[in-house]
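> Return a 3D structure for these sequence lines:
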Amino acid sequence: KLVIIDSIQTMYSEEITSAAGTVSQVREITSRIMRVSKGHQITTIIIGHVTKDGNIAGPRVLEHMVDTVLYLEGERYFSYRILRSVKNRFGSTNEIGMFEMQNEGMIEIKNPSQILISDREDNPPGSVIVASMEGTRPLLIELQALTTPSVFGIPKRAANGIDYNRLTM
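The predicted structure is shown next:
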């Protein structure tokens, strides 16, 4: 048995006087869903939407109540998605799943390194293949260091796809 609720922020109980999406509503609705799900052994997926900043929309009470929190990450104009666990009471959070959205639905990418370096030319200048760990999964990725001479005293550093603070270390 499986139940999918999309989205918890829109559900409400008439017994609670506050609006849908408030702390009291999310707590009450989630509590009821969990009671029924556990009582009847129903696997339940509660979808909570995220803000543009990547944070769960609305109160954070939902994260504390559930057993697992998963993020489905991806870029708008690309078909690839990463499923990342940020909380898991019954297992590791050091794993990711990589998928591609196709006509049939989301298909697992069995060898993500092959996809991540497939468009690479042979030995382009300023580019190298490096091994990076995502949880316990090693990934081969292309790292580019593109530089130009600067006429300014302090050159500008910019990063795409890597945390700027890590770049400046």
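> contacts, neighbours, all on C-alpha from now
Noted.
> Would you confirm that Glu100 contacts Ile107?
Yes - Glu100 is within contact range of Ile107, at 5.3 Å (criterion: Cα atoms under 8 Å).
> quick one: Pro138 from Ile107, how far?
Distance of Pro138 to Ile107, computed by Cα to Cα, to the nearest Å: 20 Å.
> What residues of the host helix or strand of Thr30 count as buried?
Under the criterion of DSSP states H and E, Thr30 resides in helix 23-39. By neighbour count with 16 or more other Cα atoms under 10 Å, helix 23-39 contains the buried residues Val23, Ser24, Gln25, Val26, Arg27, Glu28, Ile29, Thr30, Ile33, Met34, Ser37.
> one more, for comparison:
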Amino acid sequence: MALSADPNFQKLDQWYRANGSSLSMRAMFDSDPERFEKFSTTLKTDDGDLLLDFSKNLINQEVMEMLLTLAKSRGVEQAREQMFTGEKINFTEVLSFSHCRVQLGSPGSSWTHLGPAGLTWVQLGSPGSSWTHLGPAGLTWVQLGSPGSSWTHLGPAGLTWVHLDSPGSGCLFPNI
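All right, here's what the predicted structure looks like:
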């Protein structure tokens, strides 16, 4: 079903048409001193905390509930599970979505340290992919995208700025 045909989207769209022009971020913060606490959460991870702050969006509790209902009706939870298990969810390229597998250190797409020599073996992409690199210890190799990938600009620009802010960091960006 098309997004515009989803009853949950239609409800959200109708709400926005009726109320959207009257939303004011300043007024929402002024009228609710607890807004940040209500619309933000911190995820604790092994790599540090991650703050998710929705308070600076033009939403209220009613809109947040409609957005969550819409996400469920569109299968976002199922797609999330498929993404983390490496199933093929990228229907435009018929590929599995492996970016989170790289970040989470999943077998087949992870950073693996090889013995006392301190060499690092990096394999990115789906299990069975052939792109690999053997580099010296202390070298960070960042490979974004894959041949034919249409998303290769989603990360390189930001990482380029990080690299420019940290000259001599030992980072290589081979496809930027």
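> Can you pull the TM-score for these?
Overlay of the two chains. TM-score (TM-score structural alignment, normalised by the length of structure 1): 0.28; 81 aligned residues with a Cα RMSD of 5.1 Å.
> returning to that earlier point: for the helix holding Thr30 of structure 1, name the packing helices and strands.
Applying 3 or more Cα pairs under 8 Å, 6 or more residues apart in numbering; DSSP states H and E, one finds that helix 23-39 of structure 1 makes contact with helix 61-65.
> buried sites along the helix it packs on?
Neighbour counts over helix 61-65 of structure 1 (16+ other Cα under 10 Å) mark Leu62 as buried.
> Next secondary structure after that helix?
strand 68-73.
> which of the residues in that following strand are buried?
Across strand 68-73 of structure 1, burial judged by 16+ other Cα under 10 Å covers Thr68, Val69, Tyr71.
> what about the second one, distance to Asn88 of structure 1?
Using Cα to Cα, one obtains 7 Å as the distance from Val69 of structure 1 to Asn88 of structure 1.
> Equivalent analysis for the last one, please.
Tyr71 of structure 1 sits at a distance of 12 Å from Asn88 of structure 1 (criterion: Cα to Cα).
> Adding distance to Tyr164 of structure 1, write the buried residues of strand 68-73 of structure 1 out as JSON lines.
Putting the buried residues of strand 68-73 of structure 1 into JSON lines (distance: Cα to Cα, whole Å) gives the following:
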{"residue": "Thr68", "distance to Tyr164 of structure 1": "29"}
{"residue": "Val69", "distance to Tyr164 of structure 1": "26"}
{"residue": "Tyr71", "distance to Tyr164 of structure 1": "22"}
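> out of those, which one sits closest to Val128 of structure 1?
Checking the buried residues of strand 68-73 of structure 1 against Val128 of structure 1 with Cα to Cα, the nearest one is Tyr71 at 29.2 Å.
> For that closest one, which residues are in contact?
Ile82, Leu83, Arg84, Ser85, Val86 (Cα atoms under 8 Å, 6 or more residues apart in numbering).
> quick one: which of these sit in helices?
Taking DSSP state H, every one of those sits outside helices.
> Do a quick rundown of the strands in structure 2.
Using DSSP state E, the strands of structure 2 run over 40-45, 48-53, 88-90, 95-96, 111-114, 119-123, 132-135, 140-141, 171-172.
> any idea which of these is most buried?
strand 119-123 (a mean of 19; mean count of other Cα atoms under 10 Å).
> Could you name the helices and strands sitting against that strand?
Counting contacts by 3+ Cα pairs under 8 Å, 6+ apart, strand 119-123 of structure 2 is packed against strand 111-114, strand 132-135.
> mind giving me a markdown table with these and columns for distance to Arg17 of structure 2?
Formatted as a markdown table, those follow (distance: least, Cα to Cα, whole Å):
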| stretch | distance to Arg17 of structure 2 |
| --- | --- |
| strand 111-114 | 49 |
| strand 132-135 | 51 |
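> Report the contact partners of the closest residue to Leu67 of structure 2 other than its chain neighbours.
In this structure, Leu67 of structure 2 finds its nearest non-sequential neighbour in Leu12, 7.5 Å apart by Cα to Cα, 6 or more residues apart in numbering. Residues in contact with Leu12 of structure 2 (Cα under 8 Å, 6+ apart) are Val63, Met66, Leu67.
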